[in-house]
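*Asks:* What follows is a predicted protein model with its sequence.
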Amino acid sequence: MGKSTGFMEYERQTLRERDPETRTKDWEDYTVPLSEEEVQEQGARCMDCGVPTCHSGMELNGVTTGCPVYHLIPEWNDLVYRGQWKEALKKEHEMNNFPEFTGFACPAPCEGACVLGINEPPVAIRTVERSIIEKGFDEGWVVPEPPEKRTGKKVAVVGSGPAGLAAAAQLNKAGHWVTVYERNDRVGGLLTYGIPEMKLPYSVVERRVNILKEEGIKFMTNTEVGRDYPISRLREEYDTVVLCGGATVPRNIEVDGRNLKGVHYAMDFLHSNTKSLLDSNHEDGNYISAKDKDVIVIGGGDTGTDCMATSMRHNCKSLTQFDIYDKKGSVRDNEVNPWPQYPVIHRVEYGQKEAEAAFGDDPRAYAVMTKKFVGDENGRIKEVHTVNVSLSYDENGNKVRTEIPGTEKVWSADLVLLAIGFTGPEQDLIEKLGVETTVRTNVAAQYGKYTTNIDGVFAAGDMRRGQSLIVWAINEGREVARECDRYMMGTTQLP
């Protein structure tokens, strides 16, 4: 695959980034595409390894490695290298309904499993993936493909995030009539309101949704099943129901002062920002603003980074991100984190680059634990009190964090954003349907089967597996469609 000597001739090149100081003045995509020739060179780096592992998603040491949708990565790398872009697009769509979503917002566990990555920078898989689909749209190759025949069966998909969209796309392809219910005013779930505009533009989501509509899928927005749309009616009108509502209950932090004004969940901050931006370019003022504020983001993951980048575009006064973990090394530790595990290394993401360009230093504080919030006489946050911690493990392998005496610190804060993950799905609809849950409150449904205890009701994505990656959601959406189709028809041709 690719050019036999390509990995020796060409260096790894990912999408370029716009200047950090200028891009924070707008909400446009912060990246710049490579030229076709440059992308072909990246495809040429795919090294015809004997046993490729990039395309086989699995979990090693609790972290995803390889591609959960089993993308035909070596094949479309080779096709791009040879300039056969349309054929590469077909290969891309064989295993992934939405390569643009993963191309924009996936952390690329495929690259962590790239064989070349054992001793060289891995193939820039995500860059090639995104370049293929964007060229496909630019050339007009991505067009609606409605099914030739309809089965007469009707399916309700609850939730329009990546799992729901993938399930709907596949079930529609099988000829069923599919209606997707979304409680927000726009389709996309996490894709629309959980990932900010400069990272995943809504236009990218909208153009795919428009294709799905032309293929025959019906979308019901501003409709919350169980409140706006009765459960009884849902079961009467549809042959099957697929639950893809996500894991949207945010993890809280139990410290004094948690209820002070100015302490918000990350998703409330991101959601209100994107909605106001799309509705009125922020002119309506219906969002949580970081303008001229000392902002502290608690949480070192992607959501925390998105909060930082959003705060930068609000023109915050200062910005700090708390990470409970120590600063990682710049290269993987092969003893505790060997290939093909996803490399656990120090990374500087787009939000951190922007803060460093503005304020001069890495905005992160490592091994920091929040002790309490302190407010002013009006009940607004003014300080965050922290202490540094060391990490160890007990005899059962559980994490133990020990406070380090003398490391106590007080931070000024006007806005605190909690980006420490999610605990599971909301329970109201689950309880009304009578669906059983696991000890972690996720819908109880076996991976690969997706059936719940209620006949004809299926579940997939984060609502079933808990907080996870977009690419896992697409995987489960595709697979639940297969099992739902089999349930209704007795057999299935879906992959």
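*Replies:* Received, thanks. It should be emphasised that the depicted structure is a prediction, and the values quoted were computed from it without experimental measurement. Numbering: from 1, shown residues only.

*Asks:* only C-alpha atoms for contact and neighbour calcs from this point on.
*Replies:* OK.

*Asks:* List the buried residues for the helix ranked longest in the chain?
*Replies:* The residue-count maximum for a helix in the chain (DSSP state H) belongs to helix 470-489. Buried residues in helix 470-489, counted by 16 or more other C-alpha atoms under 10 Å: 470-485, 487-488.

*Asks:* Likewise for stretch 246-261?
*Replies:* Quick answer for stretch 246-261 (16+ other C-alpha under 10 Å): Gly246, Ala247, Thr248, Pro250, Gly257, Arg258, Leu260, Lys261.

*Asks:* before we go on, here's another structure to hold up against the first:
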Amino acid sequence: MGKVTGFLEFQRLQEAAEAPANRLKHYKEFVLHLTDDQARQQGARCMDCGIPFCNTACPVNNIIPDWNDLVYRQDWSRALDVLHSTNNFPEFTGRVCPAPCEAACTLNINDAPVGIKSIEHAIIDKGWQEGWVKPQVPRIKTGKSVAVVGSGPSGLACAQQLARAGHAVTVFEKSDRIGGLLRYGIPDFKMEKSHIDRRVSQMELEGVAFRTSTFVGSAEDAALFGQGLSTVTPAQLEAEFDAVVIAGGSEAPRDLNIPGRELQGVHFAMDFLRQQNKVVAGDKLPGQTTAAGKKVVVIGGGDTGSDCVGTSNRQGAKSVVQFELMPQPPEVENRELTWPYWPARLRTSSSHEEGCDRDWGVTTKSFKGKNGKLTALECARVEWVRDEATGQMKMNEIEGSVFDVPADLVFFAMGFVSPVQKVLDAFGVERDGRGNARANTDDYRTNRDKVFAAGDMRRGQSLVVWAIREGRQCAASVDAWLMGSTTLPR
């Protein structure tokens, strides 16, 4: 490494961010990337540890020590090349990835890990600023065509890789804009959509065609997802294209069917977030669900729940409460037991810092209302005990712990159970026990000839970085199937 004693000399530096009171007034990004000097210093903290566990903890296997060293030497252009060699969209992961690489950093055994995510963020932003990110147009066309269903990170990564291999790629998206859950699932204050737009422009120059507002399936099924959608059937895709990749997101949310579920004011989190993203994009939504002046309860303690907290506060919620069914995790993990794996510990997001009451070990028993409108949640505290017979953890309600929480709005942010089943039905694809398309990671092929599956469609709800990995690997499998061999990296 450029400075072998850097980890002894420099402390971890967090990226600067706008103060909560100011950033609540808008929906723009508020985290600033490191300056050149700051990034150089943070790159110097990389230890030359011999076995870079960060590489294998990263789903796309980013070559992290190499670009840390290049940033330390201020060789930004080569650092960008190394970063792009494993990751098509580091501007996405540099903003929204939880950074499992940092949990696996050797320095994390007894100190603060290297700020890998912040360095990645700085590299790609500098690359765009300097004009180094350019279309990679293939010199030779193969004459083969591929349809990609879904334009989230998996579909986009797969499409870009296949286009660069010389194939004619068309991406089909049922929404009115490209990006999948990147577009309508992640709030703009975490990732502005201009990052998607400029990648789409790059991919169009590389030869990728995009068809929005197009549902793959029957017209009857398309009507369930909105008005004005055009349709194309799987049979049409299989006849027109040499290969088809289904790479839609895991969009079926987990429901909570308890008394009062029908009351006005009970919503799925993604419906709420999607509406606000559309408004930020300039759409007019007369019936928008808004938290302005309301008491909000978010059920679910993950990223989607956090996004509901941040959005509710920006809309002017009177109060925001977030419940989690599991017990409160420790503030600091036992690194001797967890490293280099992703630890269970208390994580406080930027949205939580903006204002939120959090509570753990809480279950919701029913929703209460008046005149058809939500007024409160009936909740109870639970404890988790190990079942002696099975060894599994079992949830027990604590006697006498029932309490009510006033609420005008409640959002379900309890995760997603499966991809859109109508699409899998239309293709006749076999499914695993969780309702995902059945395909392995060796070739990503389904039981249907010519049909491949990747991302959430195959593995279920997961991270953006996992979706990118699957899209890249699936592209290599498709290329090898079409051409007999491939030079695309996996």
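*Replies:* It's in. The model shown is predicted, which means the values in this text are computed figures rather than measured ones.

*Asks:* Could you tell me which of the buried residues of stretch 246-261 of the first structure belong to strands?
*Replies:* Judged by DSSP state E, strands contain the following of those: Pro250.

*Asks:* show me what contacts Val443 of the first structure?
*Replies:* Applying C-alpha atoms under 8 Å, 6 or more residues apart in numbering to Val443 of the first structure gives the contacts Ile430, Val435, Glu436, Thr437, Thr452, Ala459, Met463, Arg464, Arg465.

*Asks:* Map it onto the second structure.
*Replies:* Under the alignment (TM-score structural alignment), Val443 of the first structure pairs with Ala437 in the second structure.

*Asks:* Relative to Val417 of the second structure, how far out is its match?
*Replies:* As judged by C-alpha to C-alpha, to the nearest Å, Ala437 of the second structure and Val417 of the second structure stand 13 Å apart.

*Asks:* for the first structure, which strand is longest?
*Replies:* Ranked by residue count under DSSP E, the longest strand found in the first structure is strand 381-393.

*Asks:* That one - contacts with which helices or strands?
*Replies:* Contact partners of strand 381-393 of the first structure among helices and strands, from 3 or more C-alpha pairs under 8 Å, 6 or more residues apart in numbering; DSSP states H and E: strand 368-375, strand 399-403, strand 409-412.

*Asks:* Reformat the buried residues of stretch 246-261 of the first structure as a markdown table; add distance to Val387 of the first structure.
*Replies:* Shown next, in a markdown table, are those (distance: C-alpha to C-alpha, whole Å):
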| residue | distance to Val387 of the first structure |
| --- | --- |
| Gly246 | 33 |
| Ala247 | 30 |
| Thr248 | 29 |
| Pro250 | 23 |
| Gly257 | 16 |
| Arg258 | 17 |
| Leu260 | 20 |
| Lys261 | 22 |
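
*Asks:* so which two of the buried residues of stretch 246-261 of the first structure are the farthest from each other?
*Replies:* With distances taken as C-alpha to C-alpha, the most widely separated pair in these is Gly246 and Gly257, at 29.0 Å.

*Asks:* and the contacts of Val443 of the first structure, which are buried?
*Replies:* Buried members of those, counted by 16+ other C-alpha under 10 Å: Ile430, Val435, Glu436, Thr437, Thr452, Ala459, Met463, Arg464, Arg465.

*Asks:* which one of these sits closest to Gln341 of the first structure?
*Replies:* Ranked by distance to Gln341 of the first structure (C-alpha to C-alpha), these are led by Arg465 at 20.3 Å.

*Asks:* Show me what that closest one lines up with in the second structure.
*Replies:* So, by TM-score structural alignment, Arg465 of the first structure is matched to Arg459.

*Asks:* Please apply the same query to Asn475 of the first structure.
*Replies:* Using TM-score structural alignment, Asn475 of the first structure sits opposite Arg469 in the second structure.

*Asks:* got the contact list for the closest residue in space to its match that isn't next to it in sequence?
*Replies:* With sequence-adjacent residues excluded and distances taken as C-alpha to C-alpha, 6 or more residues apart in numbering, Arg469 of the second structure is closest to Val60, at 5.0 Å. Val60 of the second structure sits next to Thr86, Asn87, Val465, Trp466, Ile468, Arg469 when contact means C-alpha under 8 Å, 6+ apart.

*Asks:* okay, among these, which ones form the most distant pair?
*Replies:* Thr86 and Trp466 (12.1 Å).

*Asks:* wait, is Thr320 of the first structure part of a helix?
*Replies:* No. With DSSP: H, G, I helix; E, B strand; the rest coil as the criterion, Thr320 of the first structure is assigned strand and is not in a helix.
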